[in-house]
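Visitor: When you get a sec, could you give me coordinates for this:
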Amino acid sequence: MSRRGWTATVAAVMLVAGVITPGPATAAPSGITPPSPPSSVSSDDYPNDGTPSGGVDVTGTFEVTAPAVRPGKVKEYAYSLDSGVLIAAETVPARTSDRGATISVSPKHDGINVLWVWSRDRAGRISAPVTYRFTVRADSGPGYPAVPLPPAITFPNGSEVSAGGQLTVTFDAEGDTDVTSFRYSIDGTGLGSTVPAISAGGSATVVLDVGNVSGSRPIYAVAVDDNGSRVSGLSQGEFTVLPATSLAGTVWDAYFLPQAGAVITLRPGDHQATSGADGGYAFTDLTRGAYTVTATLGDRCVASFALEIDSQGQTVDIFVPPVGEGSDPICSD
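Guide: Next up, the predicted model:
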């Protein structure tokens, strides 16, 4: 089994504050401050000095030091091994003596492991996380062979997509040769879809229809071994669906008289609309991006131009040039 050796570090990683609920963390209301993150995490059983220690399913204890600022606000600590996903987090109460805590976890795979820890106050608000990286000894422990590493989730074409569009997502086993496939789902943790890795320990890329629900939305995934019996912890990615956009306007002649019957075409997509008696035309449910706009009136091409339509929608009037005044535009098929 292949693992990448990483140097163990303790690092604070910023995350929007929220409460432990399914889906992404939600921002604290205006004027309300979430608790500070833990000051540090340490462990004698699994030190963060890069030395492989313990083994798969060998329980270790981790000491959480209370925040330096207002430690009394902390009611408990949420923690998650590897996933960094709040919905997968367990909690441990803060001690009354020093507001710190002791966490016991059993690593499920060898190589690099990451313990994520958040402070949580009495109102349920969550701090930014602190991560503690440590290395588990290979080929040892009662739980060996280990479960696969959680997959990395990335968006090769960006994490924003228009409503009704498609999102490209890549799942990567990052060299864990036990992994041969991935299970995934959008918005919930049902993990009802499966895609094979291009090779053991490799990646897989899928193109997903995102539908029309706009806003920030989660995607969840796990890595699966070659016989399907061992499944990794849960990974989570976030993408944003932008509302569908629009284009509207009026077709006029040179004397500002509305022109009915003009056929306006948008490409790509071959969207078409015909101007009405008032010269007006409209397109809705468009994906934002670059288009070529053409307009024909009868047998004439009367307009052809490039247009970038943003998420706010746009209004563009089209003017029909008088016959015989210069050459008409060229409307490509």
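Visitor: Please make it C-alpha for all contacts and neighbour counts, starting now.
Guide: OK.
Visitor: Find the nearest non-adjacent residue to residue 41, please.
Guide: Among residues not flanking residue 41 along the chain, residue 64 sits closest, at 4.7 Å (CA to CA, 6 or more residues apart in numbering).
Visitor: Next up, identify which helix or strand that neighbour is on.
Guide: strand 60-65 (DSSP states H and E).
Visitor: what do you get for residue 118?
Guide: strand 111-121.
Visitor: and the angle from that strand to strand 60-65?
Guide: Here the directions of strand 111-121 and strand 60-65 differ by 40 degrees (axes from the mean of the first three to the mean of the last three CA atoms, to 10 degrees).
Visitor: For strand 111-121, enumerate the helices and strands it packs against.
Guide: Strand 111-121 sits against strand 74-81, strand 130-136, with contacts defined as 3 or more CA pairs under 8 Å, 6 or more residues apart in numbering; DSSP states H and E.
Visitor: So which of those strands is the most surrounded?
Guide: Counting by mean count of other CA atoms under 10 Å, strand 130-136 has the highest mean neighbour count of the helices and strands packed on strand 111-121, with a mean of 25.
Visitor: Show the subsequent helix or strand relative to that strand.
Guide: Following strand 130-136 toward the C-terminus (DSSP H and E): strand 152-154.
Visitor: which residues touch that following strand?
Guide: For strand 152-154, contacts defined as CA atoms under 8 Å, 6 or more residues apart in numbering pick out 169, 170, 171, 172, 173, 174, 221, 235, 236, 237.
Visitor: any idea which of these is closest to residue 307?
Guide: When the contacts of strand 152-154 are compared for distance to residue 307 (CA to CA), residue 169 wins out at 27.8 Å.
Visitor: Near the closest one, how many other residues are there?
Guide: By other CA atoms under 10 Å, 21 other residues sit near residue 169.
Visitor: can I assume it sits in a helix?
Guide: No: counting by DSSP: H, G, I helix; E, B strand; the rest coil, residue 169 is not found in a helix; it is strand.
Visitor: you'd agree it is up against residue 209?
Guide: No: look at residue 169 against residue 209 with CA atoms under 8 Å: they stay out of range, at 11.0 Å.
Visitor: What is the neighbour count of the residue nearest to residue 41?
Guide: When counting by other CA under 10 Å, one arrives at 23 neighbours for residue 64.
Visitor: pretty sure it contacts residue 40?
Guide: Yes: between residue 64 and residue 40 there is a contact at 6.0 Å, judged by CA under 8 Å.
Visitor: another one to check against the first:
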Amino acid sequence: MLTTTPFLAGRQSDPDTGQQSLTTWFHWWAVGDARNDVDKVSQSSGNPSAVAKAIPSGSLVDGGTYAWQARTYDGARYGAWSGVCEFTVDATPPPMPGNVTSTDYPDDGAPHGAVGWPGVFEIAPPEVDPQEVEVYAWTFDSGTLPTTAATIPARSTDHGATLTVSPPRDGINMLRVWSKDRAGRFSTQARIYTFSVRAPWGPAGHWTFEETGGDAVDVSGHGNTAALDAAATRVPGRSGVGTALALDGSAAGTVSGPVTLTRPGESTTVPVRTDADFTVAAWARITSPAGPAEQVVLAGNGTRTFGYSLGYAGGVERWRFSMTGTDADDPAVYSVTSDAAAVPGKWTHLAGVYEAATRTLTLYVDGVAQSTTVVLAGGFGTTTDTTIGKRRWNGTDQGFFTGAVDDVRLYDYLENPAKLAALAVPLPPAITFPNGTVADAGGQLTVVFDARGDTNVTTFRYSVGDAGLGTEVPATEPGGTATVTFDVGSLHGDRPVHAVAVDGGNRVSGLALGTFTVTGQPQVTGTVIDIETFNPVAGAIVRMEPGGFESTTGPDGAYSFTGFPAGTYTLSTSHEGRCASVTIEISPAGTYWDLYLLPCPGTRRGTR
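Guide: Take a look at the predicted model:
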């Protein structure tokens, strides 16, 4: 019982249907004692009916075990006693877990491991009543409640637990653990274990195909060069930026042996284990939906078959991430496919993730996890080679890719979904000014935003003068352009245009910047002021030399000159025996200068 005031319940009846009212008495006593006539409650109701009555507060002790019986009274006689039932009062939630420790991620303040690198965390049982704990709930998310957190069973021996999990973020991580008892209650407090995680070191292998020819260099710096067949060529990359690898259905690239790396803080080179956590990712563009059943972007191979394969499944016209159960001929294949059909000629970002703890395969398409996953049975470490554009099956190379691939990556950990989504965003648009980048103040300019053929892009967002990106304009067609004419304003000088490309999934590119210049003849304005009264002077004639310019101040004392080139000028005025004169430098942006009348003669010089 989870309360000290539980309800005792039963059903009362009397064969004498003329008896309309019955009373049932409920008796309880501590196990080991005898039933008594003091600890009892009653409930009256009709014949027949269900009856229930709560035991009064203060009658039971938390942790005590009690027996109870009931019998019914019809006003004249008692019926037979019911059978004896027992219950234990357990009104206190379990204590929080004992200490959490980890040799992989010690709480010493120094960063250890990395995001996606699994670590073992030992959860000690509570010091008090450890046998009450059935499972432990845990989370790295401060907003997660114990009722929705992941769980791990307590051991039947010492009632602790061993949790193997990969930290979700670099920097400070906080693992929260609650105890949960057999009654389904959680400890009111969580045990919090705080530790620091190194930033991810990035891919173990990364091929961008930016070379002018020859083999593909591993730009991760780990030396996993991919030897390319002669028929593998370079073509313009996504949005025409850089180069990608074009494959004709017969050529491929091969890294001999497994991909290897040296992790930060370590001196030993180790292989990427594909029987542990790993992630593969790439941009791919198929030429046609027809063709071989499999077209492989990246694969890790054993001696007889592939261990993993990321690519296109022609039979179902879907993207696919697959793994095999054993390195043998005709092994069991476990696959996840994309929700939507692949689109020929369109660059698509693919990522396959294998989580060893749950043996789960997940496929991401354009940064979005697909709706189905699959659990692998078996699996093995691929040690023979890693191939771009093909895989191994029954000892023979097959699954050659026809199309283009780019930015191929292999990680030895579970890459963060947010970072996979970031890999899938469009490239920034190109910004051009077809009529030039210079306009007079008050005029207009035309700007063109160009997706440069990336058919994922359907929209542009832009802003003039700031980075607010508050205006949206559609592309003429997917991967096309948008042309906008805008007012440049009156502020002279260089001004920015910011823009981003947006694809059909509302994924936003990085920021692109264009610059234009607003020009025009400068202007000088100001006010003639009497120095004694500090009032503006109307009707004063202001002269500007060289050029013979004159301006008569209005009622507000204001004057202005326009229509002259930038340079050095002298401003002068006189009015009713008072004079002012100043020599100033006027820039293309113009200036403002007040003239203060003093008794003549008087000349003041300065620059602004």
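Visitor: Report the TM-score for the pair.
Guide: Scored against TM-score structural alignment, normalised by the length of structure 1, the superposed chains reach a TM-score of 0.36; 150 aligned residues with a CA RMSD of 4.7 Å.
Visitor: picking that back up, just the contacts of strand 152-154 of structure 1 now: which is nearest residue 308 of structure 1?
Guide: Taking these together and measuring to residue 308 of structure 1 by CA to CA, the closest member is residue 169, at 24.9 Å.
Visitor: From residue 193 of structure 1, how far out is that closest one?
Guide: For residue 169 of structure 1, the distance to residue 193 of structure 1 (CA to CA, to the nearest Å) stands at 13 Å.
Visitor: coming back round to it: just send the helices and strands packed on strand 111-121 of structure 1 back as TSV, with distance to residue 153 of structure 1 too.
Guide: Formatted as TSV, those follow (distance: least, CA to CA, whole Å):
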stretch	distance to residue 153 of structure 1
strand 74-81	17
strand 130-136	18
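Visitor: Which neighbouring elements make contact with the helix or strand residue 295 of structure 2 falls within?
Guide: Taking DSSP H and E as the criterion, residue 295 of structure 2 maps to strand 294-301. In this structure, strand 294-301 of structure 2 packs against strand 278-286, strand 306-313, strand 385-388, strand 391-393, strand 402-411, with contacts taken as 3+ CA pairs under 8 Å, 6+ apart.
Visitor: Pick the most buried one from these.
Guide: strand 306-313 (a mean of 29).
Visitor: Residue 419 of structure 2 belongs to a helix?
Guide: Yes: under three-state DSSP, residue 419 of structure 2 falls within a helix.
Visitor: what about it, neighbour count?
Guide: Residue 419 of structure 2: 10 neighbours (other CA under 10 Å).
Visitor: Distance of it relative to residue 281 of structure 2?
Guide: Applying CA to CA to residue 419 of structure 2 and residue 281 of structure 2 gives a distance of 11 Å.
Visitor: repeat for residue 271 of structure 2
Guide: According to CA to CA, residue 271 of structure 2 stands 18 Å off from residue 281 of structure 2.
Visitor: Same check on residue 177 of structure 2?
Guide: From residue 177 of structure 2 to residue 281 of structure 2 the distance is 33 Å (CA to CA).
Visitor: Equivalent analysis for residue 253 of structure 2, please.
Guide: 16 Å.
Visitor: ok, back up a step: of all the contacts of strand 152-154 of structure 1, which comes closest to residue 263 of structure 1?
Guide: Distance ranking of the contacts of strand 152-154 of structure 1 against residue 263 of structure 1, using CA to CA, places residue 169 first at 37.1 Å.
Visitor: Which secondary structure element is home to residue 516 of structure 2?
Guide: Assessed by DSSP H and E, residue 516 of structure 2 sits inside strand 512-519.
Visitor: and the next helix or strand after that strand, what other elements does it pack with?
Guide: Sequence order places strand 523-530 as the next helix or strand after strand 512-519 of structure 2, per DSSP H and E. Counting contacts by 3+ CA pairs under 8 Å, 6+ apart, strand 523-530 of structure 2 packs against strand 558-562, strand 591-592, strand 595-599.
Visitor: Pick the most deeply packed of the ones you listed.
Guide: Using mean count of other CA under 10 Å, strand 595-599 ranks as the most buried of those, with a mean of 22.
Visitor: Identify the residues contacting that one?
Guide: 526-531, 572-575, 577-582.
Visitor: Hey, what's the angle from the strand holding residue 64 of structure 1 to strand 130-136? Just curious.
Guide: Using the same axes, to 10 degrees: strand 60-65 of structure 1 against strand 130-136 is 160 degrees.
Visitor: So for stretch 402-420 of structure 2, first residue to last residue, what's the gap.
Guide: 24 Å.
Visitor: Pretty sure residue 296 of structure 1 sits against residue 318.
Guide: No: contact criterion CA under 8 Å: residue 296 of structure 1 and residue 318 do not qualify, at 10.6 Å.
Visitor: distance of the residue nearest to residue 499 of structure 2 when sequence neighbours are not counted from residue 494 of structure 2?
Guide: Excluding its sequence neighbours, the residue lying closest to residue 499 of structure 2 (CA to CA, 6+ apart) is residue 462, at 4.1 Å. Distance, residue 462 of structure 2 to residue 494 of structure 2, using CA to CA: 17 Å.
Visitor: So which of those two has more stuff around it?
Guide: Remark: of residue 462 of structure 2 and residue 494, residue 462 carries more neighbours, 22 against 13, as counted by other CA under 10 Å.
Visitor: name the element the residue nearest to residue 499 of structure 2 belongs to?
Guide: Element membership for residue 462 of structure 2, per DSSP H and E: strand 457-464.
Visitor: Next, the angle from that strand to strand 512-519.
Guide: Going by the same axes, to 10 degrees, strand 457-464 of structure 2 makes 40 degrees with strand 512-519.
Visitor: so what does strand 457-464 of structure 2 touch, helix or strand wise?
Guide: strand 471-474, strand 493-503.
Visitor: if you set the cut-off to 10 Å instead, what comes out?
Guide: Contacts defined by 3 or more CA pairs under 10 Å, 6 or more residues apart in numbering; DSSP states H and E place strand 457-464 of structure 2 against strand 444-450, strand 471-474, strand 481-487, strand 493-503, strand 512-519.
Visitor: which residues sit against the shortest one?
Guide: If I follow you right, that is strand 471-474 of structure 2. Residues outside strand 471-474 of structure 2 that contact it (CA atoms under 10 Å, 6 or more residues apart in numbering) are 449, 457-464, 480-484, 499-502.
Visitor: in that strand, what counts as buried?
Guide: residue 474 (16 or more other CA atoms under 10 Å).
Visitor: who does the host helix or strand of residue 236 of structure 1 touch, helix- and strand-wise?
Guide: Assessed by DSSP H and E, residue 236 of structure 1 sits inside strand 235-242. Strand 235-242 of structure 1 sits against strand 152-154, strand 160-162, strand 166-172, strand 179-186, strand 215-225, with contacts defined as 3+ CA pairs under 10 Å, 6+ apart.
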